[in-house]
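> quick one, fold the following:
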Amino acid sequence: MKTIKLAVALSALLLSPLSSADSNTEALQLAVDHPSRTAANAERDKYRNPAATLAFFDVTPNSTVVEISPGGGWYTEILAPLLAAHGTLYAAHFPADSTSDYYKRSRAGFVEKLAANPVFSRVQLTEFAPTNSNTIAPAGSADVVLTFRNLHNWYNQGGEDALLNSFKQFYSALKPGGVLGVVEHRLPEDKMVGDWIKSGYFPEKLTVKLAQQAGFVLEAQSDINANPKDSADHPGGVWSLPPVLRLKEQDREKYLAIGESDRMTLKFRKPMAK
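All right, here's what the predicted structure looks like:
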């Protein structure tokens, strides 16, 4: 019953006399508060700031959105109800023919999640891999492409070439004028020594350089997901912090007090066609 009421509320907002900005803000908050969200995921909102983050990336209930590598569906739980009535959501997960056991389990769990609740019934499952060319969405169809905390994984698979190939796939899927939203664990410039990639953090300047090489323009940067408590030099890398807490009981209270990682939040735009 709560799910139906919220769906009705989301639809009503789009027909209300509120300004577009006010309407979108309320719609985003309704999606964040949707009863289908798991409690453990909602607990992370204080670190991940989903309503403000999606607003910064120009996501509205009418958007066509591609979520890249959605994992267990943390953001899918918000995007699916937000876009259910008037938008479109493509979830570009691991390829079905992957030989990785982890990828297979992750995709299977996501598929099971989509089938378990009608709120996900309109999610369109596609595929993404940083070292291949996949159809994450029809070319030129998306208003927004989103990636959350994935760049370090793609870089591990193929270095700058893999990341550049990824950005080119996003560029192809976007409409002219469309937005690429990137959130990633931020590596401080003074930490770019040794085997920094194993830390799970990623350099902001390298992100911008490769996105620009793919054709994007950096439009804005935000501190929405910044965390000045995070020194980015933990013995277990970024996974020392919650929610993973890789070191288990070792310095547990210290890492809980820090919270989740310091993150860059970058908004790129695909230029309008000339």
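> rest of the way, CA atoms for contacts and neighbours
OK.
> following the lengthiest strand in the chain, which helix or strand shows up next?
The single longest strand within the chain, with elements called by DSSP state E, is strand 174-187. In the C-terminal direction, the helix or strand that comes right after strand 174-187 (DSSP states H and E) is strand 202-203.
> please give me the structure for this one as well, since I'd like to look at both together:
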Amino acid sequence: MRNRLHTLAKTGIALSLLCALAAPTVLAKDAISEAANSSIRADKERLRDEYRNPQQTLRFFGIKPSMTVVEISPGGGWYSNILAPLLNNDGKLYAAHFHITENTNDYFKKSRNAFEEKVKSQAEYKNVEITSFHPTDALDVAPAGSADAVLTFRNVHNWYMRQGEEGVLNAFKAFNKALKSGGVLGVVEHRLPEGADDEMQKKSGYMKESYVVKLAEKAGFKLVESSDINANPLDTANHPKGVWTLPPRLALDDQDKAKYLAIGESDRMTLKFVKS
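Below you'll find the model as predicted:
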């Protein structure tokens, strides 16, 4: 009888431990779902979820509500409108927005100003701090060693097209500096087939996965996992106006619109690195 009670007690303890270990994951998933359904997200933003898969992507990167996260170049705040409420109570979000100088064009200035107004006016943004990022001129995206995760969504091609390999490498080094030891770099980027001409990276908006991995590793990261969460096998990455031919941009306007709507948004790599 004593042995049986001892066994039951051990089993109970084991089950309690398992539940305790599982609880944070369950809570994180619930928190991500809740944030993705936040009222600050407009209906037109939610329409993109079909292609951008924000909940699955954030779970893949291991984002939790208590983390300190840096989002690179948040633009109008498509992902910020999920990350801000997710991190609002127990975490912190650094929004590394456009670096503004007297020579900055009006589009970047207006985008940053609008984002600053959002931070000032919306309660969900109370734990958001705006910093600046530019691949050569503004590299302190967060205090050194402070971040649990740095996330960049569809930005690598911009650095490459404007600043070349130096820009990409500088960016990844800056993210490494901001991260804690073992911190996560999450990258989502338009994917160019490995057999395509390298020259296409200069103008198409697509990047080769092998190239992105090589530069991240050179900056001190280790690739730990990749995912096809944001893959689109219908996308050939060969379009008249590059990735901008596809939705949501539809750069050809009504020309072959039905064709490109049927393809949907671009094929994307989703890569999880850790600071080594």
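> that older thread, now the longest strand of the first structure on the second structure. Mean distance?
When the second structure is overlaid, strand 174-187 of the first structure sits 0.2 Å from its aligned residues on average, using mean CA distance after the TM-score superposition for the first structure.
> show me where the second structure has its strands.
68-72, 92-98, 128-133, 147-153, 179-192, 207-208, 221-227, 268-275.
> residue range for the longest one in the first structure?
In this case it means strand 179-192 of the second structure. Under TM-score structural alignment, the counterpart of strand 179-192 of the second structure in the first structure spans residues 174-187.
> rewinding a little: now the longest strand of the first structure: buried residues?
Residues of strand 174-187 of the first structure classed as buried: 174-187 (neighbour count, 16 or more other CA atoms under 10 Å).
> chain center to that strand, what's the gap?
Between the centre of strand 174-187 of the first structure and the centre of its chain there are 9 Å (CA atoms, centre = their mean, to the nearest Å).
> just send the strands of the second structure back as a markdown table, with distance to residue 261 of the second structure too.
Shown next, in a markdown table, are the strands of the second structure (distance: least, CA to CA, whole Å):
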| stretch | distance to residue 261 of the second structure |
| --- | --- |
| strand 68-72 | 28 |
| strand 92-98 | 30 |
| strand 128-133 | 33 |
| strand 147-153 | 21 |
| strand 179-192 | 17 |
| strand 207-208 | 22 |
| strand 221-227 | 24 |
| strand 268-275 | 16 |
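> which one of those lies nearest to residue 244 of the second structure?
Using CA to CA as the measure, strand 179-192 is the one of the strands of the second structure that comes nearest residue 244 of the second structure, at 10.7 Å.
> show the contacting residues for the equivalent of residue 53 of the first structure over in the second structure.
With TM-score structural alignment as the criterion, residue 53 of the first structure lines up with residue 57 in the second structure. Counting by CA atoms under 8 Å, 6 or more residues apart in numbering, residue 57 of the second structure touches 229, 270.
> residue 57 of the second structure and residue 97 of the second structure, how far apart?
21 Å (CA to CA, to the nearest Å).
> now stretch 259-274 of the second structure: which residue numbers in the first structure?
So stretch 259-274 of the second structure sits over residues 254-269 in the first structure, by TM-score structural alignment.
> and the gap between residue 185 of the second structure and residue 272 of the second structure?
Separation of residue 185 of the second structure from residue 272 of the second structure (CA to CA) stands at 6 Å.
> neighbours of the aligned residue in the first structure for residue 223 of the second structure, how many?
Matched by TM-score structural alignment, residue 223 of the second structure corresponds to residue 218 in the first structure. Here the count is done by other CA atoms under 10 Å, and residue 218 of the first structure has 17 residues near it.
> kindly report the same for residue 145 of the second structure.
Neighbour tally, residue 145 of the second structure, other CA under 10 Å: 14.
> what lines up against it once you look at the first structure?
So, by TM-score structural alignment, residue 145 of the second structure is matched to residue 140.
> ignoring the adjacent residues along the chain, who's closest to that match?
In space, and not counting its chain neighbours, residue 140 of the first structure is closest to residue 175: 4.2 Å by CA to CA, 6 or more residues apart in numbering.
> how many residues are close by the equivalent of residue 105 of the first structure over in the second structure?
Using TM-score structural alignment, the equivalent of residue 105 of the first structure in the second structure is residue 110. Neighbourhood size, residue 110 of the second structure [other CA under 10 Å]: 12.
> could you do residue 258 of the second structure as well?
Other residues near residue 258 of the second structure come to 10 when the count uses other CA under 10 Å.
> again with residue 62 of the first structure
Neighbour count for residue 62 of the first structure, taken as other CA under 10 Å: 16.
> was I right about it contacting residue 84?
No: Residue 62 of the first structure is not in contact with residue 84 according to CA atoms under 8 Å; the separation is 9.1 Å.
> so how far is residue 254 of the first structure from residue 148 of the first structure?
25 Å.
> what does the match of strand 179-192 of the second structure contact?
With contact meaning CA under 8 Å, 6+ apart, stretch 174-187 of the first structure is reached by 57-58, 139-151, 170, 200-204, 232, 238, 261-273.
> hmm, back to that, what's the offset of the match of stretch 259-274 of the second structure from the middle of its chain?
With CA atoms, centre = their mean, you get 13 Å for stretch 254-269 of the first structure.
> what ranges do the helices span in the stretch 1-150 of the first structure?
Here the stretch 1-150 of the first structure has its helices, by DSSP state H, counting those that start in this stretch, at 2-14, 20-32, 39-42, 45-48, 50-56, 76-83, 101-116.
> buried sites along the last one?
Burial within helix 101-116 of the first structure, assessed by neighbour count using 16+ other CA under 10 Å, is assigned to 103-104, 106-107, 110, 114.
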